[in-house]
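J.: Prediction below, plus the sequence it came from.
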Amino acid sequence: MWYNDIRPDKDLKNDRYSLIMLDSRKNHFKRLLTDEDKKRTIENLIRLKEGLVEKVPAKKVDDNLLLCSWNIKNFGEIKNRTAESLYYIAEIINAFDIVALQEVNKDISEFKKVLKLLGSHWKHTLSDVTEGSSGNNERFGFMYDSRRVTHSGLSGELVISPEMMNENPIIRQLKRTPSFTGFESGWQKFSIVSLHLHPGEGGNGDGPSDKEIRKEEVKLLMKIMKKKMSKMSFEDRNMIILGDTNIYKEDEDIVELIADKGFVECGGLKGKYTNTSQSEIYDRIFLKVQDYFKIGTDAAGNELGDVFHLFDYVYKNEPSEIKKYHKLMLKHKGNPSTLTSDAKFKTYFNRYWKRDQMSDHLPVWLEIKTNSSVNFLKNTLKKF
């Protein structure tokens, strides 16, 4: 991680340190962090780092790989997201090896800032923006630690061909075109499909309901996945589907469409709420993999995967913490005259401020075992 911007000004010398958190040219590259901001950021980073060490497995050379999926709310579109928050986003990403990002918007300036904070060994892929109002100017991104994992060279988008559709299709393409990317680490070679399905639970007048649209998206996705996997070489068939599925608790019939094609949800994530309100299981990871591809397990044999509850460490729902952001909330709120009491600040902080700074979704992750040599040798020995 690159922490120069949170050094005291007296430590900064023009010929020694470069800075990342600077405003635009039209604002004369003004510094984005005051001394007050720096101290608060450092205190929270220490707490966040301790939480990540406690909740996320350590990275082990030649043994494991940590995969994360995170919908960062309107990443690049929210204009009051602070430099402080970008530090927290980068610190969370840094705890993993591959992070699939949803809701990356057309403007990638914040995406680039986070990459610079992570350091030059962090690489990325980005899909094109899905055009049209339904695509919401969104794209998919991956950030990955090139010391631990490499991009296999496979990269593209999943587009539905006309031949795959019904005679009177509900939809012709997925609302946001999913990305399809290959990676390699140790013994493992695998591909990841990152998706963001149609949201909502309501009806749409005479048209199909939100759930019907989402279900049709999954049906089309499974069709194209079946076709692609049948043409892949054996070693490429480790397939992971992840992202913001917008699948609600009552949408188990949609989950079954995925399970029927042989995809299994990570046991460590199954049934765990992933939105900030802790009410829905939107963000999921499904796998269809070969025998030597294993998810890490704990001493009891439970698969290692979980939701990282970032608001236990930053933007905490405590009066003393909320008070630290009063001035910033007044500065960024459209009508600051409505913030007239601690109770009003608290409501705005929890409903809008912290979600705009970080996200309304929490990161989900799992551990992949990258060394299958023992299982391979044991199985090979049995053949003699």
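T.: Looks like it came in fine.

J.: From here on, just use CA atoms for contacts and neighbour counts.
T.: Noted.

J.: So which residues of the protein form strands?
T.: Under the criterion DSSP state E, the chain contains strands at 64-75, 98-105, 122-126, 138-145, 150-157, 179-185, 188-196, 239-244, 264-265, 283-288, 294-295, 305-307, 364-369.

J.: Stretch 234-244 spans what distance, first to last residue?
T.: 28 Å (C-alpha to C-alpha, to the nearest Å).

J.: Next one: L242 from I285, what distance?
T.: Per C-alpha to C-alpha, L242 is found 4 Å from I285.

J.: more neighbours, these two?
T.: Taking neighbours as other C-alpha atoms under 10 Å, L242 and I285 compare with I285 leading, 28 against 24.

J.: Put this next to the first one:
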Amino acid sequence: MQYSLLKHRIPAADRPRVVAHLQRLIAQLDRDIPDKDSERNLLLATWNIRDLGKAGKGWGHGNRLPESLFYIAEIISRFDFVAVQEVNELGPWYDIMAILGPDWDFIATDVTHRKLGGNGERLLYAFDKRKVWFQKIAGEIVLPADMLISATTGGSADKLAQGKQFRRTPFMARFQSGWFKFDICTVHLYYGDERGTELQERIQEIDRVAKYLASLADIAKDNGRATILLGDFNIVHPEHETMQALKKHGFKTPKRLDAPSNLDRTKYYDQIAFIADPTVIDYIDSGPASARNAGIFEMFESIFRPEDLPDYQPTAAATTEGKKATDLAKYYANDWRTWQISDHKPLWVRLNTHHAARYLASLAGS
């Protein structure tokens, strides 16, 4: 982390407060996230960072504050690899990368064409180069004709039109950390509506990406690679059709992540799912409940807390939406701060990457 940038990006009058908030966030991360080590484990996360880069002139919730980018970077820095969804413009992301420092790199998609229903978002992978290396293979998933999605037509509620790609194209790439090789795909799938044809389209998107990757996963396993599918699926809850669409193709999710990840803890939108050697999931779920091998990071315990409203009240009140708010404290808690950080919380797992003993045993038996 390049904390020296605080001197250049945070006004002197604000710096003591920002430093205090960073210190509180660091203490929580120390408590809730395992330490990064050099070779035995990989800390992998997924995070939908709400509308990163979208704020600006005419955007009702105002720009992200410079300090918010330091908080986002601090959280990302505690992992080795992070799949990020909802990156709009790259300017703020480059600011985050500068704060993370030269040990970090990323690879991102272009935006999906708006005629496919995209809304200008990118997907990306950020990784600590000291721990993870990109294996030079990446691509976006394009469905074959017999797997195309039934799209809502905008007409009759029970009428569907055939032949649609994903509204935001899933992004797949290949990486390695230690002995652990993985093909990874991140998504931000269609939400639509809570019922009717738009919900069915959401279910189809989940089904198609899981089916597509499952068709490649056996080849990956034969070559010693895990297949990881993660991101924002807009899954309703673990027993819902949305989750069934993911799991029916063989993907497994860690038990410790069967918990809501949105702001008010009501939705299970974000997931990390695997088709891999059974030891991958066993390692995540093994040990007592207190073992820190997976979790959901509750960032608002340390930053932009309800009691911090006096620090931000003038800024929140000056936004277009803030001026309309009849209850500024409610607007701050439910809306404004989510455009500073996110309305989604980071999900993470710790994966075992030290397989030397297993490999040597295989050589001995060959």
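T.: Cool, got the structure. Nothing here was measured: the structure is a model prediction, and the numbers come from that model.

J.: quick one: TM-score?
T.: With the length set by TM-score structural alignment, normalised by the length of structure 2, the two chains reach a TM-score of 0.87; 348 aligned residues with a C-alpha RMSD of 2.4 Å.

J.: before we move on, back to that, I'd like the strands of structure 1 as TSV, with distance to I92 of structure 1 appended.
T.: Output for these, formatted as TSV (distance: least, C-alpha to C-alpha, whole Å):
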stretch	distance to I92 of structure 1
strand 64-75	10
strand 98-105	10
strand 122-126	14
strand 138-145	12
strand 150-157	20
strand 179-185	21
strand 188-196	19
strand 239-244	17
strand 264-265	23
strand 283-288	17
strand 294-295	21
strand 305-307	12
strand 364-369	11
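
J.: Can you check which of these gets nearest to G51 of structure 1?
T.: Judged by C-alpha to C-alpha, the one of the strands of structure 1 that comes nearest to G51 of structure 1 is strand 305-307, at 12.4 Å.

J.: and that closest one, which stretch of structure 2?
T.: Taken onto structure 2 by TM-score structural alignment, strand 305-307 of structure 1 occupies residues 294-296 there.

J.: what about that stretch, distance to the chain center?
T.: A distance of 12 Å separates the C-alpha centroid of stretch 294-296 of structure 2 from that of its chain, computed with C-alpha atoms, centre = their mean, to the nearest Å.

J.: Return the mean post-superposition distance for it against structure 1.
T.: Once the two models are superposed, stretch 294-296 of structure 2 sits on average 0.7 Å from its counterpart in structure 1 (mean C-alpha distance after the TM-score superposition for structure 1).

J.: what lines up against N41 of structure 2 once you look at structure 1?
T.: Alignment note: N41 of structure 2 maps to N64 in structure 1; criterion TM-score structural alignment.

J.: my guess is that match meets L366, correct?
T.: No - the pair formed by N64 of structure 1 and L366 falls short of the contact definition of C-alpha atoms under 8 Å, at 10.3 Å.

J.: The two - which one has more neighbours?
T.: L366 (25 against 22).

J.: Verify the contact between that one and F308 for me.
T.: No - in this structure, L366 of structure 1 sits apart from F308 without contact. The criterion is C-alpha under 8 Å, and the distance is 10.8 Å.

J.: one step back: contacts for the match of strand 305-307 of structure 1 next, please.
T.: By C-alpha atoms under 8 Å, 6 or more residues apart in numbering, the list of residues contacting stretch 294-296 of structure 2 from outside reads 254, 256-257, 261, 284-285, 345-350.

J.: what do you get for stretch 311-328 of structure 1?
T.: For stretch 311-328 of structure 1, the surrounding residues in contact (C-alpha under 8 Å, 6+ apart) are 44, 47-48, 51, 88, 345-346, 349-350, 354.

J.: Equivalent analysis for stretch 373-380 of structure 1, please.
T.: Judged by C-alpha under 8 Å, 6+ apart, the contacts made with stretch 373-380 of structure 1 from elsewhere in the structure are 187, 292.

J.: hmm, 10 Å instead?
T.: By C-alpha atoms under 10 Å, 6 or more residues apart in numbering, the residues outside stretch 373-380 of structure 1 that reach it are 186-187, 291-292, 381.

J.: swap in stretch 153-163 of structure 1?
T.: Where contact means C-alpha under 10 Å, 6+ apart, the residues beyond stretch 153-163 of structure 1 that reach it are 125-128, 140, 169, 172-174, 176-184, 190-195, 217, 220-221, 223-225, 228.

J.: Now for the residue lying closest to the match of N41 of structure 2 once chain neighbours are set aside: which residues touch it?
T.: Nearest residue to N64 of structure 1, sequence neighbours excluded (C-alpha to C-alpha, 6 or more residues apart in numbering): K369, at 4.5 Å. For K369 of structure 1, the contact set (C-alpha under 10 Å, 6+ apart) comprises 60, 62-66, 185-188, 292-297.

J.: Need the counterpart of K369 of structure 1 in structure 2.
T.: Mapped onto structure 2 by TM-score structural alignment, K369 of structure 1 lines up with N352.

J.: any common contacting residues for L366 and F308 of structure 1?
T.: Taking C-alpha under 10 Å, 6+ apart as the contact criterion, the residues that touch both L366 of structure 1 and F308 are 56, 68.

J.: Setting aside sequence neighbours, what's the nearest residue to Q290 of structure 1?
T.: N238 (6.1 Å).

J.: go on, S68 of structure 2?
T.: Of all residues beyond its chain neighbours, the one nearest S68 of structure 2 is Q340 (5.9 Å), with distances taken as C-alpha to C-alpha, 6+ apart.
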